[in-house]
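[1] sequence and predicted structure below; questions after.
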Amino acid sequence: MKVLVIDTALNACTAAVFDGDSPLGVRVEPMAKGHQERIGGLVRDAVADAGGFDGIARIGVTVGPGSFTGLRVGLAFAQGLGAALGVPVVGISTLAALARSADGGAGATAAVIDARRGQVYLQTFQDGAPTMAPTALALDAARETLSGEDRIWAGSGVSLVTGALAAEPITVPTPEALAALTIAADPAEAPPTPLYLRAPDATPPTRLPGQARPPAARPAKPS
């Protein structure tokens, strides 16, 4: 199956075309911000290397957890392109993609993403199958959950729960892992909808655009 994969969830912007496990066009740029400005060009270049859009049967896009803004960029782009091409779009868990990037689908693996504010997003896997639901945990709870077993580690939050490792874990999904999960996904069970494990850090405005500020309360006059 020929697929296009898109990832803007973490600290990279990725677009790649694969035919099965064979890469036809791959573009990856590390970045913490700016995915919106780069994803179109990276998809264009990856697809051009692959000989065009002909034959692309499916689009896979990471759905989180990850950057709130990054997820929206990737999902909107993938869904718009899928509608234009008339092909299904499937959602890929960022945690599953990290685990697959580290273990190739074999072994006991923990994917851990730094969620900031003293938390991590985590999920464990055995031979590619999840052994727990994705969740957001405080650091102490995450350390307790992940203690007592030798694991393969992946993600930016690993050092927060394990300390230093002999080798730095992978912190963004590889194109190969994204393609493998996209091909294996059931479109009926992997919708391209965001996976939010925590409310966004931004807070809603207290007034609508153009709405006047409420008058300041006047101090009470002494009696």
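    Done, it's in.

[2] make it CA atoms for all contacts and neighbour counts henceforth
    Will do.

[3] sec struct for E29, please.
    strand (DSSP: H, G, I helix; E, B strand; the rest coil).

[4] how near is the residue nearest to G55 when sequence neighbours are not counted to R100?
    Leaving aside its sequence neighbours, G55 sits nearest to K2 (C-alpha to C-alpha, 6 or more residues apart in numbering; 6.3 Å). As judged by C-alpha to C-alpha, to the nearest Å, K2 and R100 stand 19 Å apart.

[5] and here's the other structure:
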Amino acid sequence: MTQQRILVLDGSPAGDAACGLAACVARDGAGRLSVVALCQQAGRSAAEGISLLAEQALAQAGWTHVSRPDCVAVVVGPGSFTGLRASCAVAAGYALGAGAALIGVTRGEAMAPMLAAAVTAHGGALRGWQLVTAARRGRVFVEGVEGVQAVSIADWHPPEGQWLIAGDAAQSLPYVTPVMVSQTQPTPEEIAAVALLRLSGGLPAREALPLYVDPPEASLPADGLRPAPV
């Protein structure tokens, strides 16, 4: 196995957890993943500047000319509308310029191996895992092995049984005696690992396009749209 270089971009976190992340992850000949460079910035506007974070990470890793990334892995959601749009656009641009593969990964896919292992460690006492992350006001995203949905905190009812819960909004929902995981976001290595597995055919293909779960906030005017100009 030859060395592979993966540029990881994540602008998905929303709300108080909002941030942008760019990392250069290398897989050596033995299949081990390691972070070569990492640039991260917190704040609601950070993801919009993810292009600058990517440039900084690539420069730190020395992946700017001959040693360009072989793969660009971007977190496609669920998460911030603006963050997803910005990070997916930057990922597409870098992949095209570097002639690299472009792979989309959800937050739950990246954390799934760790979460599944934690469920197994409890010896069958848990029904499974769910990843709860911030969405728009009064709502959260709930992702599990069956997919992702946006739910209203006020109207939500916990599933039966005991569950392993992770995510930056894990405390928002009233689960019955949940087992909480301290890790709230996927690591660059976890994102890269899923991207490489998907690249090799070990997972179904996923386009590097934003995974929008919530409907758009904008709505048509009550009187309809204005007529087209003549």
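    Thanks, I have it. This one's a predicted model, so the numbers in the text were calculated from it and none came from an experiment.

[6] TM between them?
    Laid over one another, the chains give 0.76 as their TM-score (TM-score structural alignment, normalised by the length of structure 1), with 200 aligned residues with a C-alpha RMSD of 3.0 Å.

[7] and K2 and R100 of structure 1? Which one has more around it.
    R100 (27 against 21; other C-alpha atoms under 10 Å).

[8] for the spatially closest residue to the more buried one that is not a sequence neighbour, what are its contacts?
    Distance criterion C-alpha to C-alpha, 6+ apart; nearest residue to R100 of structure 1, sequence neighbours excluded, is A177 at 5.5 Å. A177 of structure 1 makes contact with A97, L98, R100, S101, G104 under the criterion C-alpha atoms under 8 Å, 6 or more residues apart in numbering.

[9] and the last one, how many neighbours?
    Same thing as G104 of structure 1. G104 of structure 1, neighbours per other C-alpha under 10 Å, totals 15.

[10] repeat for the first one
    Here the number of neighbours of A97 of structure 1 (other C-alpha under 10 Å) works out to 29.

[11] show me the helices in structure 2, by range?
    For structure 2, applying DSSP state H gives helices covering 50-61, 81-98, 107-121, 188-199.

[12] which residues in structure 1 does the longest one align to?
    Aligned by TM-score structural alignment, helix 81-98 of structure 2 falls on residues 68-85 of structure 1.

[13] how far away from the center of its chain is that stretch?
    13 Å (C-alpha atoms, centre = their mean, to the nearest Å).

[14] likewise stretch 111-123 of structure 2?
    19 Å.

[15] give the buried residues for the match of helix 81-98 of structure 2.
    F68, G70, L71, R72, V73, G74, L75, F77, A78, Q79, G82 (16 or more other C-alpha atoms under 10 Å).

[16] quick one: map the residue nearest to R100 of structure 1 onto structure 2.
    Checking TM-score structural alignment: A177 of structure 1 goes with E190.

[17] now that match: how far from A205 of structure 2?
    E190 of structure 2 is 17 Å from A205 of structure 2, by C-alpha to C-alpha.

[18] again, but for V181 of structure 2
    28 Å.

[19] just P186 of structure 2 next, same as before
    20 Å.

[20] the two: which is more packed in?
    P186 (19 against 14).

[21] dump the residue contacts of A110 of structure 2.
    P186, T187, E190, I191, A193, V194.

[22] how about a cut-off of 6 Å?
    A110 of structure 2 makes contacts with P186, E190, I191, V194, as judged by C-alpha atoms under 6 Å, 6 or more residues apart in numbering.

[23] quick one: what's aligned to it in structure 1?
    Aligned partner of A110 of structure 2 by TM-score structural alignment: A97.

[24] and what of A150 of structure 2?
    That one, A150 of structure 2, aligns with A136 by TM-score structural alignment.

[25] let me know the distance separating that match from V61 of structure 1.
    21 Å.

[26] picking up where we left off before, quick check: the match of A177 of structure 1 vs D214 of structure 2, distance?
    25 Å.

[27] next one: R107 of structure 2
    16 Å.

[28] more crowded one of these two?
    R107 (26 against 17).

[29] quick one: the strands in structure 2?
    4-10, 19-27, 33-42, 71-77, 101-106, 129-134, 139-144, 147-152, 164-166, 179-180 (DSSP state E).

[30] stretch 40-59 of structure 1: how far from the chain's middle?
    With C-alpha atoms, centre = their mean as the basis, stretch 40-59 of structure 1 stands 20 Å off its chain's centre.

[31] scratch that, stretch 97-110 of structure 1 is what I was asking about
    On C-alpha atoms, centre = their mean, the centre of stretch 97-110 of structure 1 falls 15 Å from that of its chain.

[32] next one: stretch 84-99 of structure 1
    9 Å.

[33] stretch 74-85 of structure 2 now?
    So, by C-alpha atoms, centre = their mean, the centroid of stretch 74-85 of structure 2 is 7 Å from its chain's centroid.

[34] who touches it?
    So stretch 74-85 of structure 2 is contacted by 8-14, 47, 104-106, 210-211 (C-alpha under 6 Å, 6+ apart).

[35] P174 of structure 2: which of the residues you listed is nearest?
    A14 (20.4 Å; C-alpha to C-alpha).

[36] count the neighbours of Q211 of structure 1 for me.
    Applying other C-alpha under 10 Å, I find that Q211 of structure 1 has 8 neighbouring residues.

[37] how close does it get to A202 of structure 1?
    As judged by C-alpha to C-alpha, Q211 of structure 1 and A202 of structure 1 stand 20 Å apart.

[38] and what of E176 of structure 1?
    33 Å.

[39] which one's more surrounded, those two?
    E176 (22 against 7).

[40] how about that one: what's its closest non-neighbour residue?
    D21 (7.0 Å).

[41] quickly note the distance from that neighbour to L178 of structure 1.
    10 Å.

[42] so those two - more neighbours on which side?
    L178 (30 against 14).

[43] how close does the closest residue to that one other than its chain neighbours get to A142 of structure 1?
    In space, and not counting its chain neighbours, L178 of structure 1 is closest to A97: 5.9 Å by C-alpha to C-alpha, 6+ apart. For A97 of structure 1, the distance to A142 of structure 1 equals 20 Å [C-alpha to C-alpha].
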